[in-house]
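Student: I would like to see how this sequence folds:
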Amino acid sequence: MTQALNWTSICAVDDIVPNTGVCALVDGRHVAVFRVGAEVFHAIDNIDPKSNASVLSRGLIGSIGERVVVASPLYKNHFDLSTGECIEEAQHSVRAHAVRVEGGQVQVAVS
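Tutor: You can find the predicted model right below:
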């Protein structure tokens, strides 16, 4: 049996500039929400696992091959925005979370 997701509204879609991220506290968890282009949104943990600082939302969005990633502003590790996998050091991967747009609001459900 699948458990229903608990969605939390973060902000209006237009509050996130394309190709940037914002941070939010969702169910006690620091979450980074990214807008890639005009309509694609991703959510991962915001805590950089190497420094324990809440900074991933401030990283630069780019790509490595076909993967859309964010580079940590501190240690420059790259995190896949779809999966949370750390490209350079898999042991430093973070959780990816469900994200959707509903009624003009960006919503996240933490896993």
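Student: For the rest of this, base every contact and every neighbour count on C-alpha atoms.
Tutor: Noted.
Student: Centre of the chain to stretch 4-22, how far?
Tutor: Centroid displacement of stretch 4-22 relative to its chain, using C-alpha atoms, centre = their mean, to the nearest Å, is 10 Å.
Student: this one as well, want them side by side:
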Amino acid sequence: MTTTDERPATERALRWETACPLERLQPERGVAALFGEEQVAIFRTHDGRLYALGNVDPKSGAAVLSRGIVGDRRGEPVVASPVYKESFSLVDGRCLDAAGVCVPVYAVRVHDGLVQIGLR
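Tutor: Coordinates of the predicted model:
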């Protein structure tokens, strides 16, 4: 029997790495995970959605975004860096306070109760 993978081609091309069990993520909090050289900040919002961004604050160079304050700005989920307080969109990684500044965004999924990050 032949089966087809119905996921988008961009998602099939990712290497999925397990970060932690879903129950370890508290709503409105972030956690950091290290995959080789990539530091990823993973967030669970109050509505249960998961987001993953690069953990390094682009202005300070410190790996602290996972410790930022999670909230929203005009309905868009954001994390505010604990260093210089800039807010980054959890959806697309852009800084809402400084034009042209952004952090990487990662695909995130739950598979068998485990949070997984899609890496290239």
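Student: Drop the TM-score for these two in here.
Tutor: Once superposed, the chains reach a TM-score of 0.93 (TM-score structural alignment, normalised by the length of structure 1), with 111 aligned residues with a C-alpha RMSD of 1.4 Å.
Student: can you map out the strands along structure 2?
Tutor: For structure 2, applying DSSP state E gives strands covering 15-21, 29-35, 38-44, 50-54, 69-73, 76-80, 87-89, 105-111, 114-119.
Student: Identify whichever of the ones you listed lies nearest to Ala98 of structure 2.
Tutor: Among those, the nearest to Ala98 of structure 2 by C-alpha to C-alpha is strand 87-89 (9.0 Å).
Student: so the closest one corresponds to what in structure 1?
Tutor: Using TM-score structural alignment, strand 87-89 of structure 2 lines up with residues 78-80 of structure 1.
Student: The matching stretch vs structure 2, mean deviation?
Tutor: Once the two are superposed, stretch 78-80 of structure 1 sits an average of 0.2 Å from its aligned residues in structure 2 (mean C-alpha distance after the TM-score superposition for structure 1).
Student: What are the contacting residues of that stretch?
Tutor: Defining contact as C-alpha atoms under 8 Å, 6 or more residues apart in numbering, one finds that stretch 78-80 of structure 1 is touched by 67-72, 85-88, 93-94.
Student: Now do the counterpart of Ala52 of structure 2 in structure 1 against Lys76 of structure 1, distance only.
Tutor: Aligning on TM-score structural alignment places Ala52 of structure 2 opposite Ala43 in structure 1. Ala43 of structure 1 is 18 Å from Lys76 of structure 1, where distance means C-alpha to C-alpha, to the nearest Å.
Student: Pick out whichever of these two has more residues nearby.
Tutor: When Ala43 of structure 1 and Lys76 are compared for neighbours, Ala43 comes out ahead with 28 against 13, by other C-alpha atoms under 10 Å.
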